[in-house]
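> Task: produce atomic coordinates for the following.
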Amino acid sequence: MKFYQLSREQRLDALKASGDLDTQSYELMLKNQPIPAEIAANMVENQITQYALPEGVVQDVLINGTCYQIPLVTEEPSVIAAANNSAKLVRQWGGFQVTAKRGGLIGQIVFDHVSDIETKAQLLKTKADEIQAIAASAYPSILKRGGGLRQQKVTIVGQDFLKLELLVDTKAAMGANMVNSICEAVAQAASQWLQQPPLLAILSNHALEDLTTVTLKLPVTALTRGHLSGQTVAQRIVAATEFAQLDINRAVTHNKGIMNGAIGVVQGYGNDTRAISAGIHSYAAQSGQYQPLSQWRLVDTDLIGQLTLPLPIGAVGGSIGIVPLAKANQQLGQATDPLIMQAQIATIGLASNLAALRALVTEGIQKGHMHLQYKALAIQAGATGSEIDWLQNALSQQPIVNLAIARQLLVEKSKTEKSATHDHRN
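Predicted coordinates:
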């Protein structure tokens, strides 16, 4: 049986047998243990319950010569299947190539309505050594790990705003709390130097220092779909991307397909999906016009895809260390290093984009997507056990599909079975 045909328990058994899960992580996932009540109660205010989403795995994703089992959390049925299909295809042709850097997170200290702004900008520049010392004392533990304040930049924004920007190397942490603590400590001192309170002191989620780039190369012959040649499919993928560069309505949906995979992995690793999403979309709009995040081009007989994302990911800190499944997923994905997480997130983003574009320019997005949606509709209609697969297939044969029709088919099936049973007894 194929991996997706196994039961949840059998899939976990297979991952344990292959060495991708140790006994502790296996037992945790097998029991599907929620966040312990005491921890959950202290993570958020007014905590009343825990909200669960399904987690699946994208198998054998070949990145820089190493195969990874990558956790992905999502409520959308087709995302994991699509990512697996792309990962399998790309693996046959050398896998994904990734480069990732981790330069640090930006913090901003801003003063508004600053009088004699040029003089005060120069004053802040003369305070560089003092700012360095304040940053070190505000978060001394990061110095022990080899991180800390790396750069300072003073800028006049408009006519009235004075900005001090700090670049902080957060090491393995995402570093939001760290950067905010450093910014507030420096802002307190700077307010004395400038003789006015700061307008704000906080990190920026525009993370241009933490860029990750993933590339894939496929021969066009690998893209053949039905009656369409691989060359035609490749040309259509390139054309669809060119259109997205010109049309914002398409660019947003193009990028949504990337985020289907990328954000699912971010969530699996217990990171801040809102921060990552904001940073990625700001990167897409940095030219002043919102653009598709990936680029696809034909070079001779190869289709080449490339995706760059800003990914200030954390492997430690925040809720990561207290949410059991976040740590178990690190073990499953061999991703205790944030650079590996960055590589995996960007890779699944590009894999999802490939799957979406290939479907979109050939048979259309709904064929595969709706087949999996039918299963969710079958469950919603009340199907259980073997009825789910039966109703899923029955719905795929209907010209119109909705919940009422799903329920009607289920009732008719029940009546037919009861009638057959009655006839047999007679």
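> contacts, neighbours, all on C-alpha from now
Noted.
> Which element, helix or strand, includes K16?
Following DSSP states H and E, one finds K16 within helix 8-17.
> I'd assumed Q291 was in a helix, is it?
No: Q291 sits outside any helix when classified using DSSP: H, G, I helix; E, B strand; the rest coil, being coil.
> who touches it in this structure?
Contacts of Q291 were listed using Cα atoms under 8 Å, 6 or more residues apart in numbering, and they are 244-245, 248, 251-252, 284-285.
> For these, could you give me JSON lines that also reports neighbour count, distance to L218 and secondary structure?
Rendered in JSON lines, the data for the contacts of Q291 read as follows (neighbours: other Cα atoms under 10 Å; distance: Cα to Cα, whole Å; DSSP: H, G, I helix; E, B strand; the rest coil):
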{"residue": "A244", "neighbour count": "21", "distance to L218": "21", "secondary structure": "helix"}
{"residue": "Q245", "neighbour count": "19", "distance to L218": "22", "secondary structure": "helix"}
{"residue": "I248", "neighbour count": "15", "distance to L218": "27", "secondary structure": "helix"}
{"residue": "A251", "neighbour count": "22", "distance to L218": "23", "secondary structure": "helix"}
{"residue": "V252", "neighbour count": "17", "distance to L218": "25", "secondary structure": "helix"}
{"residue": "A284", "neighbour count": "22", "distance to L218": "25", "secondary structure": "helix"}
{"residue": "A285", "neighbour count": "13", "distance to L218": "28", "secondary structure": "coil"}
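> here's the other one to compare against:
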Amino acid sequence: MTKFYEKNYQERLAEIVSDPSLAKSFQEQAVFEHEKLIENYLTDFSLPVGVLYRLQVDGKKYVVPMATEEASVVAAANNGSKYLGNIQTVYQTHSRFGQILVVGDFDQINTVYQANQKRFKEIADSAYPSIVKRNGGLQQIHFRQLDGNHFSFDLLIDTKDAMGANIVNTILESLADFLRARNISVIAAIISNLPTTSMTELKATVSGIDQSTAKKIADLSHFGLIDLHRAATDNKGFLNGASSVVLATGNDWRAFEAGAHAYAAVDGNYKSFTSWKINSKNQLTASVKLPVSLGIVGGTINGLKSAQAALRLLDVKTSGELAKVVLATGLVQNFAALKALVSEGIQKGHMKMQHRAEGDAHA
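Okay, here's the model as predicted:
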């Protein structure tokens, strides 16, 4: 008997959909090239893609594609970018972080770790030789005790301009087999979605607002550093902008958001991603620092023409450059939300866009 996933598209559709009009709807939205991306392919679900028309980061101007269903997001980002001007990079690091999680006796495991530093590198390089040819691959490996008998082998891996999950996991699994062969109990080997070795930090100075509004924004930002409820809402607003770019470029927005939220609680207290303060010159300034692991080649990107087109529009040359654009988009989005909250309120602009969307839908 043929299993469901082994059947062709028409056979699967006939088995699960009896309504001809519903079947037609699914087929009309289908992009059959995407059958190879997921199992049991049915149809495509599309989101509107708008543009942040002028975003400036490190002196370069970008037209930024944003995939989102929320009516006011693109308008808010475009409004916010007018006030932030040239957003600057403070620093950036670029290594993926993977873990081999083991249990057992410290002395036994540590002996294997200490005796095989060179061998670890050889195994990692042979597991994924194509990344080594591009001057990437395993950079460092550390051994860490988590509690009495639980340990982590932490690997730093350069995946160049690929998001790199498959590269990292392939290397990890090869090294896990090596450890198992030496009687070490390996529980799992997997990339971490908290890539603290792949950090991006940006800063910006706001112009064009009055001192009263600037002070209110700084005060509102402080609430996000001291109150869990405010922080969650503030961060959602930031991700409205940032995640829309991650999604439009074919990257994993769930991994990006997981890492961002985890980093927001890295000291044990969940807080806002961004910090807005009045500096010594009486200017409103902003900063954001988050782990960002994105790709501009490979994986799903190669299978999504829309993602390839979005990256061409963005004209980013490296995955690090894309990371900067993503966080900068979140920053202008965050500013627009904060400015609205301390002035006319968030609903005025949001409901205007919502009514327009609903009106067009009912026209």
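> Which strands and helices lie in contact with the helix holding K16 of the first structure?
Packing contacts for helix 8-17 of the first structure, counted by 3 or more Cα pairs under 8 Å, 6 or more residues apart in numbering; DSSP states H and E, involve helix 23-31.
> and the angle from the helix it packs on to helix 8-17?
170 degrees (axes from the mean of the first three to the mean of the last three Cα atoms, to 10 degrees).
> Next, the buried residues of helix 23-31 of the first structure.
Using 16 or more other Cα atoms under 10 Å as the test for burial, helix 23-31 of the first structure gives 25-26, 29.
> about what we covered before: wait, which of the contacts of Q291 of the first structure is closest to L395 of the first structure?
In terms of Cα to Cα, no member of those lies closer to L395 of the first structure than V252, at 30.6 Å.
> Can you find the partner of L220 of the second structure in the first structure?
For L220 of the second structure, the aligned residue in the first structure is A240 (criterion: TM-score structural alignment).
> who are the neighbours in contact with its match?
Taking Cα under 8 Å, 6+ apart as the test, what A240 of the first structure contacts is 357, 361.
> what about it, which SS state?
helix.
> so how far is G230 of the first structure from it?
Noted for A240 of the first structure: a distance of 15 Å to G230 of the first structure, by Cα to Cα, to the nearest Å.
> do the same with V168 of the first structure
46 Å.
> cool, and R274 of the first structure?
Between R274 of the first structure and G230 of the first structure the computed distance is 37 Å (Cα to Cα).
> More neighbours: which of these two?
Comparing R274 of the first structure with G230 by other Cα atoms under 10 Å, the one with more neighbours is G230, at 20 against 12.
> re earlier: what residues in the second structure pair up with the helix holding K16 of the first structure?
Residues of the second structure matching helix 8-17 of the first structure by TM-score structural alignment do not exist; the stretch lands nowhere.
> Centre-most residue in the second structure?
With distances taken as Cα atoms, centre = their mean, F256 lies nearest the centre of the second structure, 2.5 Å away.
> So which residues of the stretch 1-150 of the second structure form strands?
When assigned using DSSP state E, counting those that start in this stretch, the strands of the stretch 1-150 of the second structure occupy the ranges 49-57, 60-67, 86-92, 96-103, 137-147, 150-158.
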